[in-house]
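*Asks:* Just need the structure, nothing else, for what follows:
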Amino acid sequence: MGWGGASSLSSVVGIFFFTGPLLLLLSTIFEWIIGNFFNMMLCGFFCVFWSSLGILQLPTADIASSYSPTGNALDGALTADYNAGIALYISVLGFAVFTIFLVTLRTNAVLAVLFVNATAGLFTLSASYWRASVGHLPTALHLKHVRTAYVFVYRQLIIYF
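*Replies:* Here you go, the predicted model:
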């Protein structure tokens, strides 16, 4: 939401590798040991997601700069191909989380609401990248702020759960 002037993900890219994937990988292993398959599947799924998102945001990977003819990462991050690729990735992730939502309908109402908020947030973020890919940057920024509101509700439900 831009609180405190935060505008870039590269300053927190370490979280994408160590807090997310490392702890989720350990959780996946421990859930497998105690026999909780559904929790193991969720932890493994989000471990892969956070790892791949971390690689996308890692400045030394030069993924955004590979889309720029000049090799500039900022120019590459503004190209239609880069934004459409990320939008497609997040859309596929949204469908996967929606499938998880359908599975959780029988188990727990709070978990189902959590995953429906996560799904809405992912599709909103995907729409943001789609809008950025066609050059509508103010709309893309607004959609990212809306997505952050979904994440806020999602995080509150995680604390409750």
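*Asks:* C-alpha only now, for contacts and for neighbours.
*Replies:* Fine.
*Asks:* Neighbours of Tyr160, how many?
*Replies:* Tyr160: 9 surrounding residues under other Cα atoms under 10 Å.
*Asks:* Also Ile159?
*Replies:* By other Cα under 10 Å, neighbour count at Ile159 equals 7.
*Asks:* Tell me which other helices or strands whichever helix or strand it is part of touches.
*Replies:* Here Ile159 sits within helix 137-160, counting by DSSP states H and E. Secondary-structure packing of helix 137-160 (3 or more Cα pairs under 8 Å, 6 or more residues apart in numbering; DSSP states H and E): helix 109-133.
*Asks:* how big is the angle separating the helix it packs on from helix 137-160?
*Replies:* 160 degrees (axes from the mean of the first three to the mean of the last three Cα atoms, to 10 degrees).
*Asks:* Flag every buried residue along helix 109-133.
*Replies:* 111-133 (16 or more other Cα atoms under 10 Å).
*Asks:* Over to stretch 138-154?
*Replies:* Applying 16+ other Cα under 10 Å to stretch 138-154 flags Ala140, Leu141, Leu143, Lys144, His145, Val146, Arg147, Thr148, Tyr150, Val151, Tyr154 as buried.
*Asks:* ok, those vs Thr28, which is closest?
*Replies:* Nearest to Thr28, judged by Cα to Cα, of these is Tyr154 at 21.0 Å.
*Asks:* I have a second one here; can you model it like the first so I can compare?
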Amino acid sequence: MPAVTIKFQKLSPAAILPTYAHPGDAGADLVAIGQHTLAPMQRLAIPTGLAAEIPQGYEMQVRPKSSLALKHGITVLNTPGTVDAGYRGEIKVILINLGNGPFAIAPGQRIAQIVIAPVTRADFAVTTQLSESQRGEGGFGSTGKTY
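*Replies:* Here you go, the predicted model:
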């Protein structure tokens, strides 16, 4: 699959471009600038010092790092966060500390990952009736299955 070019502007000399840790990875790591501390249940928008130019027809999804979530209870609050193609401001990551103690974020620390994804736009239409389906109106827990 051909690569999509994402242009980044460094808004701070401390900003670091996203990088893929391994060949074939879907997510590239986003890095924090500055020193920050998250108290338990606190949320902060952590700056990256980067702005991006995403091609039309694509979005940048901001997702948690599994290692931070598992080891420290740190996650991206609005996961996945969406950076639209038309946005040119600084990319910030909304982190929350679901852990029991304070969590220090050092400059240059990997705090989230980004995935570049194609965007599908929909046409929305009003109807008086929806077609039948096997699930019907079954909502949360409606499958009743345990594994």
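*Asks:* TM-score them against each other, please.
*Replies:* The pair, once superposed, lands on a TM-score of 0.26 when counted by TM-score structural alignment, normalised by the length of structure 2; 63 aligned residues with a Cα RMSD of 4.9 Å.
*Asks:* Quick one: residues in contact with the helix holding Ile159 of structure 1.
*Replies:* Helix 137-160 of structure 1 is contacted from outside by 1, 110-111, 114-115, 117-118, 120-122, 124-125, 127-132, using Cα atoms under 8 Å, 6 or more residues apart in numbering.
*Asks:* I'd assumed Ala69 of structure 2 was in a helix, is it?
*Replies:* Yes - assignment of Ala69 of structure 2 by DSSP: H, G, I helix; E, B strand; the rest coil places it within a helix.
*Asks:* Can you report how many residues lie near the closest residue to it other than its chain neighbours?
*Replies:* What sits nearest to Ala69 of structure 2 in space, not counting adjacent residues and going by Cα to Cα, 6 or more residues apart in numbering, is Thr75, at 5.4 Å. Applying other Cα under 10 Å, we find 25 residues neighbouring Thr75 of structure 2.
*Asks:* Could you report the distance from Pro47 of structure 2 to Met60 of structure 2?
*Replies:* 16 Å (Cα to Cα, to the nearest Å).
*Asks:* who's more crowded, those two?
*Replies:* Shown here are Pro47 of structure 2 and Met60; by other Cα under 10 Å, Met60 has more neighbours (22 against 19).
*Asks:* how close does that one sit to Leu70 of structure 2?
*Replies:* Distance from Met60 of structure 2 to Leu70 of structure 2, by Cα to Cα: 23 Å.
*Asks:* Grab the nearest non-local neighbour of Gln9 of structure 2.
*Replies:* Ala51 (5.2 Å).
*Asks:* can you check Ala87 of structure 1 too?
*Replies:* Ser126 (4.5 Å).
*Asks:* hang on, the one you found packs against Ile90?
*Replies:* Yes - contact between Ser126 of structure 1 and Ile90 holds when scored by Cα atoms under 8 Å: they sit 5.5 Å apart.
*Asks:* Gly81 is in contact with Val62 of structure 2, correct?
*Replies:* Yes - the criterion here is Cα under 8 Å, and Val62 of structure 2 meets it with Gly81 at 4.7 Å.
*Asks:* more neighbours, these two?
*Replies:* Remark: of Val62 of structure 2 and Gly81, Val62 carries more neighbours, 26 against 18, as counted by other Cα under 10 Å.
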